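Asker: Sequence first, then the predicted structure:
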Amino acid sequence: MKRTNGQIKHVSLYHYNEIMQHYFKYYKFQGGYHLSQLFCSEIQRTIRKMNVEVAVPIPLSDVKYSARGFNQVEAWLGTDYQQLLKRVHQTDSQSKRTKWERINSSNPFSVSTHQPYPKECRICLVDDIYTTGTTIRQAYEVIRQAGYRNICSLSLVHA
């Protein structure tokens, strides 16, 4: 599925359904790190087809990372990504928010002070689930403010 949301070109590989709900339950919430392997190749292949120079995973809050022990998006990307984004404040889980609360939430991201890539490079924001697009828009906004202009995004699923 391809969407253009304003200036953001977004690709989702699957639709969120009951099977994906079970996958994420075991993968993210029950410590199923090994389940990352199910989609690694497909996600990495899609990023290569998008002619992306830098894959940027959406970062987790420190609280979520400590509880989970891994970032689910980084696990799909292996070692081929950059931590261009960081979370500057913690937010509640998106799944616990209403659509209105998601859309109107403050931006939890900033761009890392270490930016080794030229502003012309093609960046792909990578997230797990695209629901309202708020997370991608917020990440896009701070990367744009840092001077990057060639930005797209990818998620495993869309709701």
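Answerer: Ah, there it is.

Asker: only C-alpha atoms for contact and neighbour calcs from this point on.
Answerer: Will do.

Asker: Okay, strands next: where are they in the chain?
Answerer: With strands called from DSSP state E, the chain shows them at 2-5, 8-15, 54-57, 85-87, 109-111, 122-130, 150-158.

Asker: Which neighbouring elements make contact with the last one?
Answerer: The elements that strand 150-158 packs onto, with contact taken as 3 or more Cα pairs under 8 Å, 6 or more residues apart in numbering; DSSP states H and E, are strand 8-15, strand 122-130.

Asker: re the thing from before, and of the strands of the chain, who's closest to F24?
Answerer: Ranking the strands of the chain by proximity to F24 (Cα to Cα) places strand 122-130 first, at 9.1 Å.

Asker: Remind me what that closest one packs against, helices and strands.
Answerer: strand 54-57, helix 72-77, helix 134-145, strand 150-158.

Asker: Between those, which one is closest to R102.
Answerer: That would be helix 134-145 among those, by Cα to Cα, at 6.4 Å.

Asker: Show me what counts as buried in that closest one.
Answerer: For helix 134-145, the neighbour count (16 or more other Cα atoms under 10 Å) marks T134, T135, I136, R137, Q138, A139, Y140, E141, V142, I143 as buried.

Asker: what packs against that helix?
Answerer: In terms of contacts (3+ Cα pairs under 8 Å, 6+ apart), helix 134-145 is packed against strand 109-111, strand 122-130.

Asker: One more to weigh against that first structure:
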Amino acid sequence: MLSDEEMRRIEEEELAVARARQAEEERARHQLALHAYREEVRAVLLPQKAPGWRPALWLLPLLAVLAGVLLLRPAPAGSDDTSGGIATSALLDRCREEVGTRLGQPGLRFPGPREAAGQISANADGKRWDGWVATPGNSRTDFSCSFTAADQSVQVELIQEEKP
């Protein structure tokens, strides 16, 4: 059998080992708590990770501006057709001048170039513009303006006058 002194010494050794084990476990728990707290602090301090689509957000205003530019820009003017021996723009200028001379009124309003281009027909002998002109008194006069390629002449025929 063991003496009382040996039993006390063994109990003290085991108690010291148990206390050392408990202190080591306490240190490990403390280290884990420190590590967890550091991770929380880092998560708060670091910028949030953006979702995958977020970098493309700058494209939205760019697409809106691009769509606005494409939708609001004027359509390109048609080419100046030179069939019939004269360019369409030259025919319009000469006919406007001749109609203005025939009517003798200032402030005549002719259709725009696109609308007028739809009223023009051409053949091998020349071009013809069957159009209209509005006067300042809001009356409208239809006319026919013919260009002859052979002698480069313009003839205007006033067809009818419509009053409002």
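Answerer: On my side now, so go ahead. It should be emphasised that the depicted structure is a prediction, and the values quoted were computed from it without experimental measurement.

Asker: TM value for the aligned chains?
Answerer: TM-score for the superposed chains, counting by TM-score structural alignment, normalised by the length of the first structure: 0.20, backed by 55 aligned residues with a Cα RMSD of 5.0 Å.

Asker: follow-up on the earlier one: CSV please, covering the helices and strands packed on strand 122-130 of the first structure and showing distance to D127 of the first structure.
Answerer: Shown next, in CSV, are these (distance: least, Cα to Cα, whole Å):
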stretch, distance to D127 of the first structure
strand 54-57, 6
helix 72-77, 6
helix 134-145, 8
strand 150-158, 5
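
Asker: Out of these, which gets nearest to S110 of the first structure?
Answerer: Per Cα to Cα, nearest to S110 of the first structure of these: helix 134-145, 5.9 Å.

Asker: tell me the angle the closest one makes with strand 150-158.
Answerer: Counting by axes from the mean of the first three to the mean of the last three Cα atoms, to 10 degrees, helix 134-145 of the first structure points 170 degrees away from the direction of strand 150-158.

Asker: Could you report the neighbour count for Q22 of the second structure?
Answerer: The local packing of Q22 of the second structure (other Cα atoms under 10 Å) involves 12 other residues.

Asker: need the next SSE after the host helix or strand of it, C-terminal direction.
Answerer: If you go by DSSP states H and E, Q22 of the second structure is part of helix 4-45. The helix or strand immediately downstream of helix 4-45 of the second structure is helix 59-72, counting by DSSP H and E.

Asker: Which positions in that following helix come out as buried?
Answerer: Neighbour counts over helix 59-72 of the second structure (16+ other Cα under 10 Å) mark no residue as buried.

Asker: just stretch 122-132 of the first structure next, same as before
Answerer: Within stretch 122-132 of the first structure, the residues that count as buried by 16+ other Cα under 10 Å are R122, I123, C124, L125, V126, D127, D128, I129, Y130, T131.

Asker: swap in stretch 152-159 of the first structure?
Answerer: Going by 16+ other Cα under 10 Å, stretch 152-159 of the first structure has these buried residues: C152, S153, L154, S155, L156, V157, H158.

Asker: Switch the strands of the first structure over to JSON lines; also include distance to V73 of the first structure.
Answerer: Output for those, formatted as JSON lines (distance: least, Cα to Cα, whole Å):
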{"stretch": "strand 2-5", "distance to V73 of the first structure": "19"}
{"stretch": "strand 8-15", "distance to V73 of the first structure": "14"}
{"stretch": "strand 54-57", "distance to V73 of the first structure": "6"}
{"stretch": "strand 85-87", "distance to V73 of the first structure": "13"}
{"stretch": "strand 109-111", "distance to V73 of the first structure": "16"}
{"stretch": "strand 122-130", "distance to V73 of the first structure": "6"}
{"stretch": "strand 150-158", "distance to V73 of the first structure": "9"}
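
Asker: So which of the ones you listed is nearest I103 of the first structure?
Answerer: Nearest of the strands of the first structure (Cα to Cα): strand 122-130, 12.5 Å.

Asker: among the strands of the first structure, which is nearest Y26 of the first structure?
Answerer: When those are compared by Cα to Cα, strand 122-130 sits nearest Y26 of the first structure, at 13.9 Å.

Asker: gap between Y37 of the second structure and A23 of the second structure?
Answerer: Distance, Y37 of the second structure to A23 of the second structure, using Cα to Cα, to the nearest Å: 21 Å.
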